[in-house]
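Undergrad: Provided below for reference: sequence and predicted model.
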Amino acid sequence: MNARRYRCYYTPRDALGHLNPSDTGAAPFVQLHAANAEHALELAQKVTGCPVIEATRIEG
């Protein structure tokens, strides 16, 4: 597998599990290695337990 780095933005949840988007509009993110963007989205969903908004490949 040729893993690449991705930054995945997600919508966090509050203590009761309800979606709690940021008041500033800036979404938190996790960075991880994955084979492609689709795989990165799946991994980010598993890691955060939250809906993932976007996966962006990090060059370099």
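TA: Structure received. All values derive from a computational prediction rather than experimental measurement. Numbering: from 1, shown residues only.
Undergrad: alpha carbons only for contacts and neighbour counts from here, please
TA: Noted.
Undergrad: so where do the helices sit in the chain?
TA: 37-48 (DSSP state H).
Undergrad: can you give me the strands for it?
TA: Here the chain has its strands, by DSSP state E, at 4-10, 29-34, 52-57.
Undergrad: what's next to the last one, contact-wise?
TA: The one in question is strand 52-57. Residues outside strand 52-57 that contact it (CA atoms under 8 Å, 6 or more residues apart in numbering) are 4-11, 37-38, 40-41, 44-45.
Undergrad: out of the strands of the chain, deepest packed?
TA: Counting by mean count of other CA atoms under 10 Å, strand 4-10 has the highest mean neighbour count of those, with a mean of 21.
Undergrad: If I take that one and strand 29-34, what angle do their directions form?
TA: Between strand 4-10 and strand 29-34, the angle comes out at 150 degrees (axes from the mean of the first three to the mean of the last three CA atoms, to 10 degrees).
Undergrad: And here is the other one:
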Amino acid sequence: MIEHGLDRRNIVALHTGQCWDPGKRAEPATRAQAVEALHRQVPACTKCRPDTALGIVDLGR
């Protein structure tokens, strides 16, 4: 899931579909969208760890 900020163009976090804390402005995303968001340095939720669930542990950070 991709969580948007007040400005819908701003992505504030990435979550798994089972996350218990996705925020009110989260919407479903494809795997490709989630991977692209991680590559653009969108923060992964620290509770559900979507980066680990997608098999992307380190992006050179």
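TA: Okay, I see it. The model shown is predicted, which means the values in this text are computed figures rather than measured ones.
Undergrad: Let me see the TM-score of these two.
TA: The TM-score (TM-score structural alignment, normalised by the length of structure 1) is 0.31; 34 aligned residues with a CA RMSD of 2.9 Å.
Undergrad: ok so, going back, what's the farthest-apart pair in the contacts of strand 52-57 of structure 1?
TA: Spatially, the most separated pair among those is 4 and 11, at 22.8 Å (CA to CA).
Undergrad: would you turn the contacts of strand 52-57 of structure 1 into TSV with distance to residue 52 of structure 1?
TA: Below are the contacts of strand 52-57 of structure 1 laid out as TSV (distance: CA to CA, whole Å):
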residue	distance to residue 52 of structure 1
4	18
5	16
6	12
7	11
8	7
9	6
10	4
11	6
37	12
38	11
40	10
41	6
44	7
45	6
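Undergrad: for those, which one is nearest residue 31 of structure 1?
TA: Taking the contacts of strand 52-57 of structure 1 together and measuring to residue 31 of structure 1 by CA to CA, the closest member is residue 7, at 4.4 Å.
Undergrad: Tell me who's in contact with the residue lying closest to the closest one once chain neighbours are set aside.
TA: Sequence neighbours aside, residue 31 is the residue nearest to residue 7 of structure 1 in space, at 4.4 Å (criterion: CA to CA, 6 or more residues apart in numbering). Neighbouring residues of residue 31 of structure 1 by CA under 8 Å, 6+ apart: 5, 6, 7, 8.
Undergrad: From residue 6 of structure 1, how far out is residue 31 of structure 1?
TA: Distance of residue 31 of structure 1 to residue 6 of structure 1, given as CA to CA, to the nearest Å: 6 Å.
Undergrad: Residue 41 of structure 1: neighbouring residues, count only.
TA: Neighbour count for residue 41 of structure 1, taken as other CA atoms under 10 Å: 24.
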